[in-house]
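Peer 1: what shape does this take:
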Amino acid sequence: MDTRKRKILLVEDDTALASVYRSRLELEGFDVCEANNGEDALSLAVSEHPDLILLDVMMPKISGFDVLDILRNTPETTNIRVIMLTALSQPKDKERAEQLGVDDYLVKSQVVIGDVVERVRYHLGMSK
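Peer 2: So this is what the prediction gives:
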C-alpha cells in the first residue's frame, strides 16, 4: 500500500483562506505547499511535483486560467490533477477551465471545506 503523504499545492492569494485550507488539509494527512500567485505556483509545480493543485483563478501576475494552460502544456506538469477553486460562478468560466483541461471546478460560495477535501480525495483515488 502507498503510505507516502500526498502533496497538495495550494494556490490562493487570500492568506486567511489559504491558512484555513492548509490547516484542514494537513489535519487530513496531506503535505501542503503554498503559492499566492501564478508565477510561484508554476515554479512550485515543477520543483515540488505535487499530486494535486488547488488553484484559485483571480490572482496577481498570472491568472489561474493561464496557470492551468501552462501546466497542461508543460511535460513535467501535464498530468498533475488540478481542481480550480474560485469565486467565478459563471458557466463561461467553468467552460473555459474545462477547455483548458481542469479536473474539477468548484465555486467557493457553493462549497464548504469538507466538500473540497472530499473532491481532493476523490481525484487522488483515496476513498474514505
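
Peer 1: CA only for contacts and neighbour counts going forward, please
Peer 2: Fine.

Peer 1: what ranges do the helices span in this structure?
Peer 2: Here the chain has its helices, by DSSP state H, at 15-27, 38-48, 64-72, 91-99, 113-123.

Peer 1: deepest-packed of these, please.
Peer 2: helix 64-72 (a mean of 20; mean count of other Cα atoms under 10 Å).

Peer 1: who touches stretch 90-107?
Peer 2: 65, 68-69, 72, 81-89, 116, 123 (Cα atoms under 8 Å, 6 or more residues apart in numbering).

Peer 1: apply 10 Å and report the result again.
Peer 2: 52-57, 64-73, 78-89, 112, 115-116, 119-120, 123 (Cα atoms under 10 Å, 6 or more residues apart in numbering).

Peer 1: what distance separates the start and the end of that stretch?
Peer 2: Distance between the two ends of stretch 90-107: 9 Å, counting by Cα to Cα, to the nearest Å.

Peer 1: about what we covered before: a markdown table please, covering the helices of the chain and showing distance to Leu9.
Peer 2: Listed next are the helices of the chain as a markdown table, based on distance: least, Cα to Cα, whole Å:
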| stretch | distance to Leu9 |
| --- | --- |
| helix 15-27 | 10 |
| helix 38-48 | 7 |
| helix 64-72 | 13 |
| helix 91-99 | 18 |
| helix 113-123 | 11 |
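
Peer 1: here is the second sequence; please produce its structure so I can put it next to the first one:
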Amino acid sequence: MDTAPKKKIVVAEDDQFLSNAYRVKLTKEGFEVKMVGDGQELMNLLKTYRPDIIILDLLMPVKDGFEAIKEIKASPSLKNIPVIIASNLGQKNDIDQGKALGASDYIIKSDLSLEDLVAKIKSLLGTKLNSVKSISP
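Peer 2: Now for the predicted structure:
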C-alpha cells in the first residue's frame, strides 16, 4: 500500500465547469487539490499553503494569471513551485510571455484533454522529484 503523502495541486481557474472537471480528475488521480477562482485568491492561499504544482488560468477576475505568476516567481519562498499555464490565449506572444515569466509549461485548454494535463503534471513532478534526489548526498 502506498503511504507516500499526496502531491498537492492548486488550480486557479474562474470557469466553474472546468474547475470542477479539473478537481474531479485530479482527485481521482490521487492528488490533493485546492481550487481558487482568481489570482488574488491564489496569492492569499499561497501565504499558508505550499503546493507541489500550480495550474494557472490567465484570464481571471481581480488579478489575472500574468500578474499572479509574476508575484509567484518574484517570491523566494514560491519561485521554485512549477506553474503550468492553462489558457485559451493561444497566440505566440501570449505563450512566449507566459514562458518568459517562468511557466514550466503552457497549454491551450481547448487543445488538451484532462488525461494529457495529468501526464504533464506527473512528468513535471517526476522531474522535480528526480532533480531533488540527485542533489541529496
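
Peer 1: rewinding a little: among the helices of the first structure, which comes closest to Lys7 of the first structure?
Peer 2: Lys7 of the first structure lies closest to helix 38-48 among these, at 8.3 Å (Cα to Cα).

Peer 1: just checking, what packs against the closest one?
Peer 2: In terms of contacts (3 or more Cα pairs under 10 Å, 6 or more residues apart in numbering; DSSP states H and E), helix 38-48 of the first structure is packed against strand 7-11, strand 31-35, strand 52-55, helix 64-72.

Peer 1: mind putting the ones you listed in TSV, distance to Tyr105 of the first structure included?
Peer 2: Supplementary listing: these in TSV, determined by distance: least, Cα to Cα, whole Å:
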stretch	distance to Tyr105 of the first structure
strand 7-11	14
strand 31-35	19
strand 52-55	9
helix 64-72	12
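
Peer 1: nearest to Leu17 of the first structure, of these?
Peer 2: Once those are compared by Cα to Cα, strand 7-11 is nearest, at 10.5 Å.

Peer 1: helices and strands around that closest one, which ones?
Peer 2: Using 3+ Cα pairs under 10 Å, 6+ apart, strand 7-11 of the first structure is in contact with helix 15-27, strand 31-35, helix 38-48, strand 52-55, strand 81-86.

Peer 1: how far apart are it and its match in the second structure?
Peer 2: Comparison of strand 7-11 of the first structure with the second structure after fitting gives an average deviation of 0.3 Å (mean Cα distance after the TM-score superposition for the first structure).

Peer 1: in that strand, what counts as buried?
Peer 2: Lys7, Ile8, Leu9, Leu10, Val11 (16 or more other Cα atoms under 10 Å).

Peer 1: tell me which residues are up against that strand.
Peer 2: Here strand 7-11 of the first structure has contacts from 18-19, 21-22, 25-26, 29-38, 40-42, 44-45, 48-57, 59, 64, 81-85, 120, using Cα under 10 Å, 6+ apart.

Peer 1: what does it correspond to over in the second structure?
Peer 2: Aligned using TM-score structural alignment, strand 7-11 of the first structure spans residues 8-12 in the second structure.

Peer 1: please name the nearest non-neighbouring residue to Ala68 of the second structure.
Peer 2: Gly39 (5.4 Å; Cα to Cα, 6 or more residues apart in numbering).
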